[in-house]
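J.: Structure for this input, please:
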Amino acid sequence: MEQIDFVTLEEKARPRKRAATPPKVTSASRQRTPRQGAVREGYRRLTADIPADLHKRLKMQALMEDRSVTELIVQAAESFLRNRD
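T.: Below you'll find the model as predicted:
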């Protein structure tokens, strides 16, 4: 299939505008504005590969309890470690 270009010859000859350069990020501004997906103070991020069916069950349980999967996992880990002592 052939691609059709709807730009006229005059538009092609016209110089393009450059995108504005983003402001420089300093360490001070980085500390004040947390990044998207940043880990909260006092927390650590954990990544684990789990079976798809277990993930689905966790999501369903979290929805039924109106909680996050993170809350369920933290509660389960605390319970597991408490019972190990």
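
J.: all contacts plus neighbour counts: C-alpha atoms, from now on.
T.: Will do.

J.: Distance of Arg57 relative to Val69?
T.: Distance of Arg57 to Val69, given as Cα to Cα, to the nearest Å: 10 Å.

J.: The two: which is more packed in?
T.: Between Arg57 and Val69, Val69 has the larger neighbour count (other Cα atoms under 10 Å), namely 17 against 12.

J.: Find the nearest non-adjacent residue to the more buried one, please.
T.: In this structure, Val69 finds its nearest non-sequential neighbour in Ala62, 5.6 Å apart by Cα to Cα, 6 or more residues apart in numbering.

J.: want to put them side by side, so please do this one too:
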Amino acid sequence: MTEPHNFTSTEQFQDVNKRIWNQLIREYFRDVSASDDNLDLTTPRQALLKACLHSEDDSLLLTIGRMNLFLHAIPI
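T.: Sure, this is the predicted structure:
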């Protein structure tokens, strides 16, 4: 398969990660009924949800930080 003209591996990683990662995060936080825009950031669980969701304009460093935060914050 050929790559698109404007292909970058970083953007491709971020696009795939956003789709898969956010699905995982939303499943884990399925008990939180507020929409992403209406989260109560004074409650720890909703603040953690907001901090872990990948956004379109995230840098690669922030993407990795969000992943690390979730992986280290959840109980094993």
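
J.: Work out the TM-score between the chains.
T.: Between these two chains, after superposing, the TM-score reads 0.29 (TM-score structural alignment, normalised by the length of the second structure); 48 aligned residues with a Cα RMSD of 4.7 Å.

J.: Hmm, Leu72 and the residue nearest to Val69 of the first structure touching each other?
T.: Yes - between Ala62 of the first structure and Leu72 there is a contact under Cα atoms under 8 Å: 6.9 Å.

J.: I'd assumed Lys50 was in contact with Arg66 of the second structure.
T.: No - at 9.5 Å, Arg66 of the second structure does not count as touching Lys50 under the criterion of Cα under 8 Å.

J.: Helices of the second structure, start to end?
T.: Using DSSP state H, the helices found in the second structure span residues 9-28, 44-52, 60-73.

J.: Show me what the longest one is packed up against.
T.: Counting by 3 or more Cα pairs under 8 Å, 6 or more residues apart in numbering; DSSP states H and E, the packing neighbours recorded for helix 9-28 of the second structure are helix 44-52, helix 60-73.

J.: Could you single out the most deeply buried of these?
T.: helix 44-52 (a mean of 17; mean count of other Cα atoms under 10 Å).

J.: Can you list the helices and strands that it packs against?
T.: helix 9-28, helix 60-73.

J.: Which elements pack onto the shortest one?
T.: The one in question is helix 60-73 of the second structure. Packing partners of helix 60-73 of the second structure (3+ Cα pairs under 8 Å, 6+ apart): helix 9-28, helix 44-52.

J.: Same list, the helices and strands packed on helix 9-28 of the second structure, but as a markdown table with distance to Val16 of the second structure please.
T.: Output for these, formatted as a markdown table (distance: least, Cα to Cα, whole Å):
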| stretch | distance to Val16 of the second structure |
| --- | --- |
| helix 44-52 | 16 |
| helix 60-73 | 12 |
